[in-house]
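S.K.: Got a predicted model here, sequence first, then my questions.
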Amino acid sequence: MADRSLRGIRLGAQSLQSEEGVVFMERRATTYTCPTCNHDTTLMFAADAEPPATWECRSCGAEAVLQVDGEPVKRDDEQEKAARTHWDMLLERRTRAELEELLEERLAYIRARRGAGDDPTRERIGA
């Protein structure tokens, strides 16, 4: 039985690939400073990548601000989009008149079912 068992290595223990002949991309260190706890976080990004203006602080979870040449980058809060609600997305697809018409159709359907004695809530309540 012992001669039939498979041998191998633990998953994630070591890589089977070597770094021989691999050319790494140019990288740069980017520093973020948390205004809450004054903690610096240094991350590596590709040299041609645009780093985000904020990063979550690893110590306290607040928003750390990108540092360029020792100075914090000023954020453009005006460029941030307001969160779209379900109602906003609904109004993008239909006019208010269409929505009111759909509502009336649905209410008429529900009222007709209740009038016919097909009220599903009564069955669940046991009335």
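M.R.: Now that the structure is in, tell me what you want to look at.
S.K.: contacts, neighbours, all on C-alpha from now
M.R.: Will do.
S.K.: residues touching Glu105, list them.
M.R.: By C-alpha atoms under 8 Å, 6 or more residues apart in numbering, the contact list for Glu105 is empty.
S.K.: Now the element after whichever strand or helix holds it, going C-ward?
M.R.: Using DSSP states H and E, Glu105 sits in helix 96-115. The helix or strand immediately downstream of helix 96-115 is helix 120-125, counting by DSSP H and E.
S.K.: Which parts of the chain are strands?
M.R.: Secondary structure of the chain (DSSP state E): strands located at 27-33, 40-46, 54-56, 63-68, 71-72.
S.K.: Could you look over those strands and pick the most buried one?
M.R.: strand 63-68 (a mean of 20; mean count of other C-alpha atoms under 10 Å).
S.K.: contact partners of it?
M.R.: 30-35, 52-57, 72-73.
S.K.: Between strand 27-33 and it, find me the angle.
M.R.: For strand 63-68 against strand 27-33, the angle by axes from the mean of the first three to the mean of the last three C-alpha atoms, to 10 degrees is 130 degrees.
S.K.: In addition, the following structure is provided for comparison:
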Amino acid sequence: MADRSLRGIRLGAQSLQSEEGVVFHDRTQHSYVCSTCSKETTLTFAADAEPPQTWECRACGGEAALRVGDTTVVIDHSDEKAARTHWDMLLERRSIPELEELLEERLAFIRARRGAGETAKKSA
């Protein structure tokens, strides 16, 4: 019976693959400096990849800029649009007087419905 038992290794203990014959892709390291906490982060990218201008700081979550030499890259935020809120989108469709008129109609409808419900309860 002992010659028929299965043998194996623990799950996750070690890999059966080796790095023999594996050719790694060329890599470069780029540094990013946070504008908020001044922490420097070094990241590794493929040599042929263009590194992003900004990276999220691991320490504070702020915006870290790419360091080239002794200076950091200047980021142009002028072309970024401000986030539109629901109120902004509503004002694109309706004017303030139209919104006030709709509000009054809805309030009158709700008041009428509540009033009808109270009289129905009293008569029952």
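M.R.: That came through fine. The structure presented is a predicted model; accordingly, all values stated were derived computationally and were not measured.
S.K.: Quick TM-score on the pair, please.
M.R.: The TM-score (TM-score structural alignment, normalised by the length of structure 2) is 0.59; 109 aligned residues with a C-alpha RMSD of 3.5 Å.
S.K.: quick one on the thing from earlier: can you lay out the contacts of strand 63-68 of structure 1 as TSV showing distance to Val65 of structure 1?
M.R.: Below are the contacts of strand 63-68 of structure 1 laid out as TSV (distance: C-alpha to C-alpha, whole Å):
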residue	distance to Val65 of structure 1
Thr30	11
Thr31	8
Tyr32	5
Thr33	5
Cys34	6
Pro35	8
Pro52	9
Ala53	6
Thr54	5
Trp55	7
Glu56	9
Cys57	9
Pro72	6
Val73	7
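S.K.: Give me the aligned partner of Ile9 of structure 1 over in structure 2.
M.R.: Aligned counterpart of Ile9 of structure 1 in structure 2: Leu11 (TM-score structural alignment).
S.K.: how much space is there between its match and Glu19 of structure 2?
M.R.: 20 Å (C-alpha to C-alpha, to the nearest Å).
S.K.: Tell me, how many residues neighbour the closest residue to Cys60 of structure 2 other than its chain neighbours?
M.R.: Residue nearest to Cys60 of structure 2 in three dimensions, not counting chain neighbours: Cys37, with 7.0 Å by C-alpha to C-alpha, 6 or more residues apart in numbering. Close neighbours of Cys37 of structure 2, defined as other C-alpha atoms under 10 Å, add up to 14.
S.K.: does Pro97 of structure 2 belong to a helix or a strand, and which?
M.R.: helix 96-123.
S.K.: Could you list the buried residues of that helix?
M.R.: Buried residues in helix 96-123 of structure 2, counting neighbours by 16 or more other C-alpha atoms under 10 Å, are absent.
S.K.: Now do that helix: distance to the chain's middle.
M.R.: 41 Å (C-alpha atoms, centre = their mean, to the nearest Å).
S.K.: Over to stretch 26-33 of structure 2?
M.R.: 23 Å.
S.K.: Could you do stretch 70-86 of structure 2 as well?
M.R.: The answer for stretch 70-86 of structure 2 is 16 Å, by C-alpha atoms, centre = their mean.
S.K.: same question, stretch 90-109 of structure 1
M.R.: 31 Å.
S.K.: again with stretch 88-96 of structure 2
M.R.: Worked out by C-alpha atoms, centre = their mean, stretch 88-96 of structure 2 lies 28 Å from the chain centre.
S.K.: ok, residues contacting that stretch?
M.R.: Residues contacting stretch 88-96 of structure 2 (C-alpha under 8 Å, 6+ apart): none.
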